[in-house]
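>>> please find the sequence and the predicted model below.
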Amino acid sequence: MTSVLVLNGPNLNLLGTRQPEVYGSATLAMVEDACRAHAAKIGFEIACLQSNHEGALIDAIHDAKGRHQGIVLNAGAYTHTSIALMDALISVEIPAVEVHLSNIHARETFRHTSYIAKASLGQICGFGTQGYLLALDALAAHLKATGAA
């Protein structure tokens, strides 16, 4: 069965309480549950991981090679700073979709730059938690089109 890693970066463990006017009221557990339910509908297995530590996220991406056929990544603020995460995604050659709850292009200028986008199939931002489900659908379409699913 096709397996996807849903990987969340720094501060996403605070979803539901951190700036709900920007990030919504859903908790990370609710996001993960929605991803699991949607993945089951489209025939995917998923693993979920959140870390506030860049190295742990890099390790998870490395560990995904040979285990997962896709990655959904919300790298949080590391999106705008981490060449290391970009390099990890490029190195493992696993299709990835970048997700953000808010529209990063409508926010502060520093958020407009994404190193993750350079290593991803695409970027979904501004649709709240629905973005994760859209990312799973995008991966499903890509994997089917390439024969990897």
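Thanks, I have it. Numbering: from 1, shown residues only.
>>> use CA for all of it now, contacts and neighbours both
OK.
>>> show me the helices in this structure, by range?
Secondary structure of the chain by DSSP state H: the helices cover 20-23, 28-41, 54-64, 83-92, 130-146.
>>> mind checking which of the ones you listed is nearest Val99?
Comparing the helices of the chain against Val99 with C-alpha to C-alpha, the closest turns out to be helix 130-146 (6.2 Å).
>>> adding another structure so you can compare the two:
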Amino acid sequence: MRLLFLNGPNANLYGLDPKGTYGRENFQDITNRCHAKALREGVTLDFRQSQSEGELVEWIQQARPEGPAPAAGIIINAAGLSYTSIAILDALLAFPGPVIEVHMSNIQKREPFRHRTYTSRAAVGSISGLGPLGYELAIEAMVGLVNA
């Protein structure tokens, strides 16, 4: 089973401000945690990050069953694009498998504009506020959804 895990703009900056919203672990640490979790779950994880909305849309489309990189499910932290990108929403809605939205911070405790996301409209469920643990839980949940 292959899972696609997408991260949007600025996710690569996680951990650079240890007192900040996203904690102390840097993006490479989180990437390593996710690959270790996927290994324990017995799945292949394609973990990617992009600053570009168009590249994220392209990767989602490529994950379709007829695409060059089919995936059983998509986990996405579209970051700031979660609140603005109808293009990402449309691509996720066109994906036939399950989608899980994940956020490092609790978006409900942040600024009001972060309380609603476009990406959640395509998601089976959302995980937020648990930091890197939420990323691992999203992988575990996706394996359960695909195997159900």
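Happy to help now that I have it. The shown structure was predicted, so the numbers you read here are calculated from the model rather than taken from an experiment.
>>> kindly provide the TM-score of these chains.
TM-score of the superposed chains, computed with TM-score structural alignment, normalised by the length of the second structure, equals 0.93; 144 aligned residues with a C-alpha RMSD of 1.1 Å.
>>> how about CSV for the helices of the first structure, with mean neighbour count and distance to Thr113 of the first structure added?
What follows is the helices of the first structure, written out as CSV (neighbours: other C-alpha atoms under 10 Å; distance: least, C-alpha to C-alpha, whole Å):
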stretch, mean neighbour count, distance to Thr113 of the first structure
helix 20-23, 14, 19
helix 28-41, 16, 24
helix 54-64, 17, 18
helix 83-92, 18, 12
helix 130-146, 18, 19
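>>> quick one: closest of these to Asn8 of the first structure.
Put simply, out of the helices of the first structure the one that sits nearest Asn8 of the first structure is helix 54-64, at 8.1 Å, with distance taken as C-alpha to C-alpha.
>>> the closest one vs the second structure, average distance?
Taken against the second structure, helix 54-64 of the first structure registers an average deviation of 0.5 Å after superposition, with mean C-alpha distance after the TM-score superposition for the first structure.
>>> show me what that helix is packed against.
Under the contact criterion of 3 or more C-alpha pairs under 8 Å, 6 or more residues apart in numbering; DSSP states H and E, the helices and strands touching helix 54-64 of the first structure comprise helix 83-92.
>>> just checking, Val143 of the second structure touches Gly42?
No: with the criterion set as C-alpha atoms under 8 Å, Val143 of the second structure and Gly42 do not qualify as a contacting pair; they are 9.1 Å apart.
>>> now tabulate the helices of the first structure in a markdown table and tack on distance to Ile104 of the first structure.
Below are the helices of the first structure laid out as a markdown table (distance: least, C-alpha to C-alpha, whole Å):
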| stretch | distance to Ile104 of the first structure |
| --- | --- |
| helix 20-23 | 10 |
| helix 28-41 | 19 |
| helix 54-64 | 20 |
| helix 83-92 | 18 |
| helix 130-146 | 13 |
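>>> ok, now which ones touch Leu12 of the first structure?
With contacts defined as C-alpha atoms under 8 Å, 6 or more residues apart in numbering, Leu12 of the first structure is in contact with 28, 50, 76.
>>> if we go to the second structure, which of these are intact?
Shared with the second structure under both residues aligned by TM-score structural alignment, their matches' C-alpha atoms under 8 Å, the contacts from those are 28, 50, 76.
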